[in-house]
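# sequence and predicted structure, then a few things I'm wondering about:
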Amino acid sequence: MMKKIILYSLLLIHTLLASCSLVNVIDQVPPNDLVPENAITDEASAELALNGVYSYFQRNLNYIKLGAVPAFSSGYLTANKALLNWEANYEENNARSTTFDLLDFWTGFYKAINAANTVIAEVGKLPEDKFKGARKEEILAEAHFLRAMFHFDLLRYFGEYYKMDSDRGIIIKDTPTTLNTVKTGRSTVKASYEFIGQELEYAIKHAPEFTEPYRVSKWVAKALKARIALYTGDYTQAASIAEDVIQNSGLTLAETYQSFFEQGYNAPGLLFSQGSDQQSQEQDYRFDAYGEGYWSASESFENVIGDDPRKAMIIGGDADWGTQLPKLIAATELQPVYYFRLAEMYLIKAEALARNGASLSEAQAPFNIIRDRAGATLSQATNQQELLEEIYKEIVIELGFENGHEWFAAIRFGKALDLKEEITEAYQYILPIPLGELQVNDLLSQNPGYEQE
């Protein structure tokens, strides 16, 4: 009977969340406050609540936007037919605070963060004897990682993540929202990274070893730490952590580029992905977007990839509206969404070494492992700058359309303003804060370049 009560309470949380009509999740009392405080009382209910946090990868189409928005922004993805009616805002680099889908994109992250906050707060109160072994700390660690990941994605989409001295970071939410905490100002970029870093340290210390790619492990926490170190210019740390993941995670690269995408959740080297089941996959927009040719690789991308051996796996045959992107729909069974994979660690290591003054041969080594696995020509660089040019192209080809790598690399490599004529100002690197949020939170400031809208 108690299990049924717990399940009912948690289902009520999600029902109320879905039906809420207020403007912004940050500025409302969360649905969790509307149910009994004992909804999370033991390991079973804690696991159920944690699964609820994971479920946010399936909501609000955030999972598809995390790959598509930056790909459209970079000009490497083009919409042959509007699938969801928001593509043009990003393809034209012309998003505005009133763009109709922007508020959903923003609030989707904060709903997920609030769910993670609830797990952390409520599980933290429970005694150890409610759990088997180290499972309490593991559940908390998974929630801490997810909270870090959601904050990081908010930062790189809505904050000046590339300026460590900027005051335009994000709103940090580390407790469940209440009437007393509905309004919060932005943190600085430095403080945003510090908070995310603290979350990752907890996850690295307490998260379980790798089991399945749709569950958090200490190794994906290290992978995110390596990515952030690269973004923030800590190249020594980026190279070191990437090497740690490569050598000690127990994961290996798939034998070929093509086989990686065909093996779905069984693919060697898949560190972390959104989970799927048959029902969710049948409702997945990716198969229309990338299978029917609604969205296709652009001419700009084709110019980058040239005759690379991976081309057939990335740019497929003709579909109803354009060409397919086979890599994103190629799994023989359930189809992952690629958030972190081992190949990225090799490219992080190569870039970090190249930027940090390592010898040319040392920096080329991890880069050439990825090229060799792809059957592509190994590095021809004769100096650091030439190698960095090769690495940028490799990021676009190897990791393109997955999790924004091509767009964030273009900014990092100083190439974003040259990608296409629609990008004329650096403020376009990030998105505006949605008007709906600004209207209810007078402590929040708009991003530069969007203030006069």
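Looks like it arrived, so ask away. Residues are numbered from 1 along each chain as shown.

# okay, CA-based contacts and neighbour counts for the rest of this
Fine.

# any idea how far Lys222 is from Phe260?
Using Cα to Cα, to the nearest Å, we find Lys222 at a distance of 22 Å from Phe260.

# ignore the last one, Val35
Using Cα to Cα, which is the criterion applied here, Val35 is 44 Å from Phe260.

# put this next to the previous one:
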Amino acid sequence: MKKLFYIAMTTLIVGVSSCTDSLDLIPDYELNEKNAVTDEISARAAVNGIYPFITQGSNFSGTVYGQLASKSGFVDWSSGDYDMTTTQSNNTPSVEYMWLGYYETINAANFAIDAISKLNATQISEEEQIALIAEARMLRGFSHAYAFWLFGHWWNADDSDVDGILYRDELASVSNLQIARLTVGESYEKIFEDLDYAIENLPNFTTNRKVSKEYAKAFKAKMLLYRYGFDNATGNEGLVEALGLVNEVLNTSVSGFSMQGDLAQVYEDSWDSQENLFSGYLEGDGGYEL
């Protein structure tokens, strides 16, 4: 009986040890940041893979504006936002869906940034590497901004307000899942860091299906207006920068982008209007637009 007991215990220990070791292994068939991005083609694919998270629903378009209008008290479209009763434990499936949508987009951007940053000169040119990272960082800043607008106190002039965003600049894992919110001031700083990198390193506009240097400038101008339009204590420095960025875009001659004189024509052209710097086609019925 003792021999049987020792044999059983030894088998159990070996089994548990093997199981523990197996938990640390990544299946050969699973794509990850180490084996999915190995050259310029797969690097571009990783960045392209961020866009579907934006276009597959209305998290970045009609729904969020309905909720922001409800928060402002203009309409009772979203009762939780209109009554200001939405909390982490008291929300709706649509709110959860939007939260997940923003952070899935951010995670996809972090995947691309992390993987592309690890490529060497034999795998990708330095110019293309920087441009792709800039595109991913633009989309990360873009997504953090929307999360901030819906779930943070973006309007507060007090930089120390603790209700900023959950900022993520690395792939989500069990070890970093629990993080603290940034303050409002820190939230703007982090978003601006991504936008500034995009402005510096993105190529010029060629299509409204992807973000560009011009779009990064326009989006930063929008963020500056949100930031300083509610903060009279800082003077007009931020507003001056916003105006400068807008003028840079308007005064830049790039093929495919121009302001249209007929507003009705802008709406008629819809997705294909030459005024659109970034307007991805949405999946489904196309009922919402960026």
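Here it is on my side, so go on. Fair warning: this is a prediction, and the values are worked out from it, not measured in the lab.

# so which of Val35 and Phe260 of the first structure has more stuff around it?
Legend: neighbour count by other Cα atoms under 10 Å for Val35 of the first structure and Phe260, higher for Phe260 (20 against 14).

# give the aligned equivalent of that one in the second structure.
In the second structure, the residue matched to Phe260 of the first structure (TM-score structural alignment) is Val266.

# please, where are all the helices along the stretch 1-150 of the first structure?
Here the stretch 1-150 of the first structure has its helices, by DSSP state H, counting those that start in this stretch, at 2-19, 43-54, 62-74, 87-91, 102-125, 135-158.

# between helix 102-125 and the second one, find me the angle.
Translated: helix 43-54 of the first structure. Here helix 43-54 of the first structure runs at an angle of 160 degrees relative to helix 102-125 (axes from the mean of the first three to the mean of the last three Cα atoms, to 10 degrees).

# gap between helix 43-54 of the first structure and the chain center?
Using Cα atoms, centre = their mean, to the nearest Å, the mean C-alpha position of helix 43-54 of the first structure is found 21 Å from that of the whole chain.

# which part of the second structure matches it?
Using TM-score structural alignment, the partner range for helix 43-54 of the first structure is residues 40-51.

# disregarding residues adjacent in the polypeptide, which is nearest to the one residue sitting closest to the centre of the second structure?
Nearest to the mean C-alpha position of the second structure, by Cα atoms, centre = their mean, lies Ser143 at 2.6 Å. Spatially, and ignoring its direct neighbours in sequence, Ser143 of the second structure is nearest to Tyr102 (5.6 Å; Cα to Cα, 6 or more residues apart in numbering).

# that neighbour -> the first structure?
With TM-score structural alignment as the criterion, Tyr102 of the second structure matches Phe109.

# so what's the residue count around its match?
Neighbourhood size, Phe109 of the first structure [other Cα under 10 Å]: 24.

# next one: Leu102 of the first structure
When neighbours are defined as other Cα under 10 Å, Leu102 of the first structure has 21 of them.

# ok, Asp39 of the second structure next?
Neighbour tally, Asp39 of the second structure, other Cα under 10 Å: 18.

# look up how far Tyr267 of the second structure lies from the residue nearest to the match of Phe260 of the first structure when sequence neighbours are not counted.
Leaving aside its sequence neighbours, Val266 of the second structure sits nearest to Ser273 (Cα to Cα, 6+ apart; 5.6 Å). As judged by Cα to Cα, Ser273 of the second structure and Tyr267 of the second structure stand 8 Å apart.

# higher neighbour count, the two?
Using other Cα under 10 Å as the criterion, Ser273 of the second structure and Tyr267 rank with Ser273 on top: 19 against 11.

# how about the counterpart of Phe210 of the first structure in the second structure, nearest residue that isn't a chain neighbour?
Alignment note: Phe210 of the first structure maps to Phe205 in the second structure; criterion TM-score structural alignment. Computed as Cα to Cα, 6+ apart, the closest residue to Phe205 of the second structure that is not its neighbour in sequence is Ser212, at 5.0 Å.

# mind checking which helix or strand the counterpart of Lys173 of the first structure in the second structure is in?
Applying TM-score structural alignment, one finds that Lys173 of the first structure aligns to Arg168 in the second structure. Remark: Arg168 of the second structure resides in no helix or strand, with elements defined by DSSP states H and E.

# where do the strands sit along the first structure?
77-79, 270-274, 295-297, 337-341 (DSSP state E).

# and Arg186 of the first structure, which of those strands is closest to it?
Closest approach to Arg186 of the first structure among the strands of the first structure (Cα to Cα): strand 337-341, 26.1 Å.

# chain center to that closest one, what's the gap?
8 Å.

# pull out the buried positions in it.
Buried residues in strand 337-341 of the first structure, defined by neighbour count with 16 or more other Cα atoms under 10 Å: Val337, Tyr338, Tyr339, Phe340, Arg341.

# what sits up against that strand?
Residues outside strand 337-341 of the first structure that contact it (Cα atoms under 8 Å, 6 or more residues apart in numbering) are 63, 220, 223, 269-275, 328, 402-403.

# list just the nearest of those to Ala289 of the first structure.
Nearest to Ala289 of the first structure out of these is Leu328 (Cα to Cα; 9.9 Å).

# I'd say the closest one and Phe260 touch.
No. Assessed by Cα atoms under 8 Å, Leu328 of the first structure is found out of contact with Phe260, at 11.0 Å.

# just to revisit the earlier point, how near is the match of Tyr102 of the second structure to Tyr157 of the first structure?
Plainly put, Phe109 of the first structure is 11 Å away from Tyr157 of the first structure if you go by Cα to Cα.

# could you do Gly436 of the first structure as well?
As judged by Cα to Cα, Gly436 of the first structure and Tyr157 of the first structure stand 17 Å apart.

# check Val220 of the first structure too.
Distance from Val220 of the first structure to Tyr157 of the first structure, by Cα to Cα: 21 Å.

# more neighbours: which of the two?
Neighbour count, other Cα under 10 Å: between Val220 of the first structure and Tyr157, Val220 has more, with 28 against 22.

# what lies in contact with the match of helix 43-54 of the first structure?
Stretch 40-51 of the second structure is contacted by residues 36-37, 105, 108-109, 111-112, 115-116, 123-125, 128-129, 132, 135-136, 139 when judged by Cα under 8 Å, 6+ apart.

# near Leu34 of the first structure, how many other residues are there?
A total of 12 residues lie near Leu34 of the first structure under the criterion other Cα under 10 Å.

# can you tell me how far it is from Gln278 of the first structure?
Counting by Cα to Cα, the separation of Leu34 of the first structure from Gln278 of the first structure is 32 Å.
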